[in-house]
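J.: Here is the input, now give the coordinates:
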Amino acid sequence: MQNSYAELPNLVIRAANGVDFVYRDTGGHAEHTPIVLFQHFRGNLDYWDPALIDRLAQTRRVITFDNAGVGGSTGVPADTIEQTARDAIHFITAIGLTRTDLLGFSIGSFVAQEIAMRRPALVRRLVLASSAPKGAPGMHGWAPEVIGAVGKPETSAEDYLGIFFTESENSRQAGKETLGRIFGSRTQDRDETTDWATREAQYDAVCTWGIPDHATLERLAAIDMPVFVANGDSDPMILPHYSYLLAGLIPQARLKIYPDAAHGFLFQYHDEFATDVTEFLS
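T.: The predicted structure is shown next:
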């Protein structure tokens, strides 16, 4: 039986850019294209919900990693999405993949878009969770309540719940269960916490990505592989209307909005989302 995500060892590989990337690899299912996951702002290997990873790993190889300067990986954290994508390509190449599926969450979805445009032969299918296109109006920085929750050195469980889940009883309960899995499933050999300098670099990248530029939106026509765009209907960090915009600009995109859900919809609906992703990738 395959080990759960919470039990996987932290692996290290040195890439051509000189970075020692820390990653986890579920292995198995060599008959299917593997999927590489890209994490949200401030997230590391242990901020993935193990329930989601385990569900995805039932049918395919799943790889998570810390990009340059994030968590346990060495190197300098990039302050642009473009450089973050270049670093990620170095990692993907280092582990020997020449063709892969990508799942990007939040800032990770920006990176996944950039890889799909920069290295299209590398990407078979693309999943964009809580995403927005570069240059979309209104994306230049986050709302004050979001900054107040995640844009400070220390955050609380209540901060996390307020952004990743809605105020409904069902969503908050799902959020508490998610936190229990994220922080309770793995108690030893946890990944290093992302430091403040990395968080600042990531937010610089987010703000630059969000500078309004109508012409930049036309780039998305270059993403010619199948794409699954998904979000919660009440995401305060990346508003759902950006998902509609994104899906409308990508030629082969399909869209799903999950009800009574916020930024962490993919954890709240981990089983349903994993089923949707698996069906899309198949």
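
J.: going forward, measure contacts and count neighbours with C-alpha atoms only.
T.: OK.

J.: And the residue nearest the centre of the protein?
T.: With the centre of the chain defined as its mean C-alpha position, the nearest residue by CA atoms, centre = their mean is F105, 2.4 Å away.

J.: What count of nearby residues applies to the closest residue to that one other than its chain neighbours?
T.: Spatial nearest neighbour of F105, chain neighbours left out: A129 (4.7 Å); criterion: CA to CA, 6 or more residues apart in numbering. Residues near A129, counting by other CA atoms under 10 Å, number 28.

J.: which stretches of the stretch 1-150 of the chain form strands?
T.: Along the stretch 1-150 of the chain, counting by DSSP state E, counting those that start in this stretch, strands occupy 11-14, 20-25, 35-38, 62-65, 100-105, 123-129.

J.: For the longest one, what is the distance to the chain centroid?
T.: Going back to what we said before, that points to strand 123-129. Remark: strand 123-129 is offset 11 Å from the chain centroid, using CA atoms, centre = their mean, to the nearest Å.

J.: That one vs strand 100-105, what angle?
T.: Here strand 123-129 runs at an angle of 10 degrees relative to strand 100-105 (axes from the mean of the first three to the mean of the last three CA atoms, to 10 degrees).

J.: What of the second one?
T.: In this structure, strand 20-25 runs at an angle of 100 degrees to strand 100-105, with the same axes, to 10 degrees as the basis.

J.: Please provide the structure for the following sequence as well, for comparison with the first:
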Amino acid sequence: MSERIPIGDRTLHVVQRGSGDPLLLIQGMSGTHASWGEPFLSALDPALATISYDHRGIGRSDPAAEPFSIVDLADDALALLDALGHASAHVMGISMGGMVAQELALKAPERVRSLTLGCTYSGGEGASLAAPETIQRLSEGMMSGDRERAIRTGYEINVSPAFAADEAHWPAFLAMATATPAPIATIMLQMQAIGAHDTLARLGAITAPTLVVHGDADLMLPVANGVLIADAIPGAHLERFADVGHLFWWERPEQTAALVTAHCAGATNPA
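T.: So this is what the prediction gives:
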């Protein structure tokens, strides 16, 4: 079910599907509800009722002209849960969405049944963003004025070389990336929010059962970030995908869905 949900003075586009306990899916920079991909969502459908949405200014949600912070995006997520009538939910955030999920779990621990943090970043000492050459290549693609070149550049940076080398994977990614708008102005605002993000010193206060997933061929946010986060959150489990890039759920949809489903089930019915 696709709908527009009023959140304060704006409206967010939301897609709900599947059955079972609610799982709030929080996308990363430039990502939309479509960025989860049908293979991953289909694998979740039998066990979890997924809630995917477009951040402010992205996809089919209302435009955003003013700067915002990661905390502001976490407030959007909490307001969305309120609007949908969920006192609590399992939460999965990837990349920038993982930063939002960290702030959500710290701000409202009683709302988070379990936490999955994928290919994300905490800020603080030891954390690292993409290398300058990766950022330059990505920026050149975005500013080229050639939409397909920009998407192709982002694709090749965000997936592993082996995955990108198989041309059979490209059409589905291109269709996803062109299905919903991601204005460059909003992406720049998201980048500003990411630059100010720093939760490392507070991660020890997270009480939700936590799964951390990271591909060890990630160029956008190197796998050392996942190690740092898993070490900082009490009881967190780190799952590393060998030879997988930033978009691990896109490269390994069934494996990722199985991990997330088991993690949510374990949090709902602890041994």
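
J.: Could you check which residue of the second structure pairs with the residue nearest to the centre of the first structure?
T.: Aligned by TM-score structural alignment, F105 of the first structure pairs with I94 of the second structure.

J.: close enough to count as contact, that match and L117?
T.: Yes - using CA atoms under 8 Å, I94 of the second structure makes contact with L117 at a distance of 5.9 Å.

J.: Aligned to A208 of the second structure, what sits in the first structure?
T.: Using TM-score structural alignment, A208 of the second structure pairs with M225 in the first structure.

J.: Now do the contacts for its match.
T.: Listed by CA atoms under 8 Å, 6 or more residues apart in numbering, the contact partners of M225 of the first structure are 123-126, 252.

J.: Try it again at 6 Å.
T.: The contact partners of M225 of the first structure, taken as CA atoms under 6 Å, 6 or more residues apart in numbering, are R125.

J.: for the stretch 151-271 of the second structure, what spans make up the strands?
T.: Under DSSP E, counting those that start in this stretch, the stretch 151-271 of the second structure gives strands at 210-215, 237-241.

J.: any chance of the ones you listed in TSV, with mean neighbour count too?
T.: Converted to TSV, the strands of the stretch 151-271 of the second structure look like this (neighbours: other CA atoms under 10 Å):
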stretch	mean neighbour count
strand 210-215	25
strand 237-241	18
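
J.: follow-up on the earlier one: which of the strands of the stretch 1-150 of the first structure sits closest to A247 of the first structure?
T.: For the strands of the stretch 1-150 of the first structure, the distance to A247 of the first structure is smallest for strand 123-129, at 9.7 Å, taking CA to CA.

J.: For the match of A208 of the second structure, give its distance to S106 of the first structure.
T.: Distance of M225 of the first structure to S106 of the first structure, given as CA to CA, to the nearest Å: 20 Å.

J.: what's the answer for K152 of the first structure, then?
T.: For K152 of the first structure relative to S106 of the first structure (CA to CA), the value is 18 Å.

J.: So if I had to pick from the two, which one is more boxed in?
T.: Each of K152 of the first structure and S106 has its neighbours counted (other CA under 10 Å); S106 has more, 23 against 11.

J.: hang on, the earlier thing: aligned partner of the residue nearest to F105 of the first structure in the second structure?
T.: Under TM-score structural alignment, A129 of the first structure pairs with G118 in the second structure.

J.: Enumerate every residue touching that match.
T.: G118 of the second structure touches 94, 212-214, counting by CA under 6 Å, 6+ apart.

J.: The same query, at a cut-off of 7 Å, please.
T.: 93-95, 98, 212-214 (CA atoms under 7 Å, 6 or more residues apart in numbering).

J.: mapped onto the first structure, which of those residues hold?
T.: Retained contacts for the contacts of G118 of the second structure in the first structure, judged by both residues aligned by TM-score structural alignment, their matches' CA atoms under 7 Å, are 93-95, 98, 212-214.

J.: Not counting sequence-adjacent ones, nearest residue to the aligned residue in the second structure for R86 of the first structure?
T.: Aligned by TM-score structural alignment, R86 of the first structure pairs with D75 of the second structure. Distance criterion CA to CA, 6+ apart; nearest residue to D75 of the second structure, sequence neighbours excluded, is L104 at 7.4 Å.

J.: so that neighbour touches A74, yeah?
T.: Yes - at 5.2 Å, L104 of the second structure and A74 qualify as touching, with contact defined as CA atoms under 7 Å.

J.: Measure how buried P46 of the second structure is and give me the count.
T.: 13.

J.: wait, what's in contact with it?
T.: Neighbouring residues of P46 of the second structure by CA under 7 Å, 6+ apart: 18-19.

J.: at 8 Å what do you get?
T.: Taking CA under 8 Å, 6+ apart as the test, what P46 of the second structure contacts is 18-20.

J.: ok, those residues vs H33 of the second structure, which is closest?
T.: Distance to H33 of the second structure across those (CA to CA) is lowest for G18, with 14.4 Å.

J.: The closest one and A47 of the second structure, how far apart?
T.: From G18 of the second structure to A47 of the second structure the distance is 7 Å (CA to CA).

J.: cool, and P171 of the second structure?
T.: 28 Å.

J.: Who has more neighbours out of those two?
T.: A47 (19 against 10).

J.: What is the equivalent residue in the first structure for that one?
T.: Using TM-score structural alignment as the criterion, A47 of the second structure maps onto T59 of the first structure.

J.: and the spatially closest residue to its match that is not a sequence neighbour, what does it touch?
T.: Of all residues not flanking T59 of the first structure in the chain, H29 sits nearest, at 6.4 Å (CA to CA, 6+ apart). The contact partners of H29 of the first structure, by CA under 8 Å, 6+ apart, come to 59-61.

J.: Which parts of stretch 244-256 of the second structure count as buried, going by neighbours?
T.: For stretch 244-256 of the second structure, a neighbour-count test (16 or more other CA atoms under 10 Å) marks 244-251, 253-254, 256 as buried.

J.: With distance to T180 of the second structure as extra columns, can I get those residues in a markdown table?
T.: Shown next, in a markdown table, are these (distance: CA to CA, whole Å):
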| residue | distance to T180 of the second structure |
| --- | --- |
| V244 | 25 |
| G245 | 23 |
| H246 | 20 |
| L247 | 18 |
| F248 | 21 |
| W249 | 19 |
| W250 | 17 |
| E251 | 21 |
| P253 | 21 |
| E254 | 24 |
| T256 | 24 |
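
J.: Considering the residues you listed, which is situated nearest to M176 of the second structure?
T.: When these are compared against M176 of the second structure (criterion: CA to CA), the nearest one is W250, at 11.2 Å.
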